[in-house]
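# Okay, sequence plus prediction incoming.
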Amino acid sequence: MALKPIGNARDELADQENWPNIIGEARAVADALPDLLVEASHVASSVTAGWHGRRRAGPGESFWQFRPFNMGEPAKRIDWRRSARDDHLYVREREWEAAHTVWLWADLSRSMSFQSRLSNTSKRDRAIVLMLALADMLAYTGERIGLPGITRPFSDRRAAERLADALTHLGRPDAFPETAPIQRFSDVVLISDLLDPVEDVAAWIGQVAATGAKGHIVQVLDPIEETFPFDGRVEFHDPEAGIRLTTGKAEGWREAYQKRLERHRAEIRDTARRAGWTYVLHHTDRPPAEPLLVLHSSLTGSAETLAQGDI
């Protein structure tokens, strides 16, 4: 549940009852995208520095690059049109088709807009940055990327920009993506606070796992949702269901709340692990590069087994 204490201006966001309609929410996301796209590009660049992609020459249909002709090769490999431009002979290489499809999804539902005084960014903005940065990194390694139910898979070095453009036309901000387009041998990445009922999360994991795809989950939480540093009279508000709950002594609820949140987290983590999925817990006061390192390693197979924990 997203938390909003009353009587403490440092923690307050815009009143959720005054939230705009779905169109207004989409506009808010669109307005933030240019800055988030720049941030994602910087994050992706810092993570991929020094890495080598999976793209290489080999059998396939897509053009990859021109390279100089080597003596002893069959003359039929020469691309005469390209070679006619200067005094050298060139060979047209095709890309080795090792790329597979990676479906990405950032939860943009209302609870994701929460931001406390303990973090410089909202959960929604961090989820978008992680998704766009991951798209940039996967495009660098030549993978096909898509938003389930929104775009078809594509391979493009401008993948992050294309996904950002698709988000500007997103309708209802659903917490979970459609499973119909997901097929066997693909990967699915969900970035969400996962504060939905455990049964709903488990049902979605089961649907994706049944397709034969492999999943990767990043649970994004604001640090205040973990520490529960509230005292006195506080009102808690669930922006998804519109439920309000007021307590006169919030400090008396701290221990029970933290135990319930840990139990909720553990159930989701265990469900993901039973399905053979990657699970990462990320807090918005931590650098976005941390979960990206785990995700990229899992997706590219650079590490068969990773310690899955809190980041």
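Okay, I see it.
# Every contact and neighbour count from this point should use C-alpha atoms.
OK.
# Give me the contact list for the strand or helix carrying Leu163.
According to DSSP states H and E, Leu163 maps onto helix 159-168. With contacts defined as CA atoms under 8 Å, 6 or more residues apart in numbering, helix 159-168 is touched by 26-27, 29-30, 33, 37, 132-133, 135-136, 139, 145-147, 150-151.
# Just the buried ones from those?
Among these, those buried by neighbour count (16 or more other CA atoms under 10 Å) are 26-27, 29-30, 33, 37, 132-133, 135-136, 139, 145-147, 150.
# following the helix holding Leu163, which helix or strand comes up?
Sequence-wise, the next helix or strand downstream of helix 159-168 (DSSP H and E) is strand 187-192.
# and that next one, what other elements does it pack with?
In terms of contacts (3 or more CA pairs under 8 Å, 6 or more residues apart in numbering; DSSP states H and E), strand 187-192 is packed against strand 101-106, helix 123-140, strand 214-221.
# Now do the helices in the stretch 1-150 of the chain.
Taking DSSP state H, counting those that start in this stretch as the criterion, the stretch 1-150 of the chain carries its helices at 22-48, 80-83, 123-140.
# Nearest the geometric middle of the chain, what residue?
Met131 (3.3 Å; CA atoms, centre = their mean).
# Okay, one more to line up with it:
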Amino acid sequence: MLDAAALLALGNLPLVARLMADGAQAGLHPSRRRGAGLEFSQYRPYQPGDDLRRLDWRLAARSDRYYLRESDVDTRLTVRLVLDASASMNHVDAAGVSKLAYARLLLAGLAHVAQQQGDAPGLYVLGPAGLRTIPPRADAGQLPRLFHALATTTAAGLLPADTATAGPLLSRQGNTLTVVVSDFYDLEPTAPLDRLLTQLRAAGGDVLALHLLAPNELTLDYPAAATLEDLETGQRLQLDPGQRPAYQQQLQAWLRQTEQAIRGHGLDYHRLLTDEPPAVALRTVLRRRQGAAR
């Protein structure tokens, strides 16, 4: 369970993704489930209330017993991985790991898990220029495409005010899971991220919002004399140690408001810190997802 800094030092995103996926011991959904599918799996005795159309009448005629044909139902997903690439994602924690770098590791692990289950992962990078899209596919070449895109993504600027470029995210392809990784720095009513979440909810499918934070954002663990700069606006603020209690209160209020806003859209919400080993974070996310899918 290496931390993010150690995994990044390996300099091999495909290897890191495989290690994380192998250690997760869970998937995005149960691989198969029993039901009225197309591929026969087994018989089970009839119970009152069962659908009579699934009775095997030939077997009943031979054995004078009633059995239902059960099949494996295809549960494969279209997995849409959405990365916030605005400038605030360049924030670095005490170990030197940026939120963007941590998000790369987490999304690479999710993509690897998705392919292992036969799902179709795709990547959507939301930055100042709009939406960069690698459409979901289940072929063997998809992971290299996703890993290259993740490795070459940089964070800069503000998210575009016009969310019209998010069109590819708003069309469903069968069973769909959308995972949004962001620090939700600009989650205000009518702000780009808020509008995007509203649209995703309206489009249907499952949506999981992963709120990524660095520990030093929570503790304000900086020297007494420090100047803080907003990575998106360039605004600077001189840090006064006496302001820390007020900062903590405002931060906790903002975190509550952010979670309430996201859950208010009807979306699943989970908060992650960059000092947590990415494999542990991946396993936690997958287990939450497994629980939601049952």
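Cool, got the structure. Given the structure is predicted, the values throughout are model-derived calculations rather than measurements.
# Switch the helices and strands packed on strand 187-192 of the first structure over to JSON lines; also include distance to Leu245 of the first structure.
Shown next, in JSON lines, are those (distance: least, CA to CA, whole Å):
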{"stretch": "strand 101-106", "distance to Leu245 of the first structure": "28"}
{"stretch": "helix 123-140", "distance to Leu245 of the first structure": "22"}
{"stretch": "strand 214-221", "distance to Leu245 of the first structure": "20"}
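# Mean neighbour count, these: which tops it?
helix 123-140 (a mean of 26; mean count of other CA atoms under 10 Å).
# Now that one on the second structure. Mean distance?
By mean CA distance after the TM-score superposition for the first structure, the fitted helix 123-140 of the first structure averages 0.6 Å away from its aligned residues in the second structure.
# Give the aligned range of that helix in the second structure.
Aligned using TM-score structural alignment, helix 123-140 of the first structure spans residues 99-116 in the second structure.
# ok now that stretch, how far from the chain's centre?
What separates the centre of stretch 99-116 of the second structure from the centre of its chain is 9 Å, taken as CA atoms, centre = their mean, to the nearest Å.
# For the residue nearest to the centre of the first structure, give its distance to Gly206 of the first structure.
22 Å (CA to CA, to the nearest Å).
# With Glu95 of the first structure instead?
35 Å.
# and what of Ala256 of the first structure?
Ala256 of the first structure is 29 Å from Gly206 of the first structure, by CA to CA.
# can you check Ala266 of the first structure too?
17 Å.
# so can I have CSV of the helices of the stretch 1-150 of the first structure showing distance to Thr278 of the first structure?
What follows is the helices of the stretch 1-150 of the first structure, written out as CSV (distance: least, CA to CA, whole Å):
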stretch, distance to Thr278 of the first structure
helix 22-48, 19
helix 80-83, 45
helix 123-140, 15
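# Comparing Ala256 and Gly206 of the first structure, which residue is more hemmed in?
Gly206 (14 against 9; other CA atoms under 10 Å).
# tell me the SS of the alignment partner in the second structure of that one?
Using TM-score structural alignment, the partner of Gly206 of the first structure in the second structure is Thr198. Recorded secondary structure, Thr198 of the second structure: helix (DSSP: H, G, I helix; E, B strand; the rest coil).
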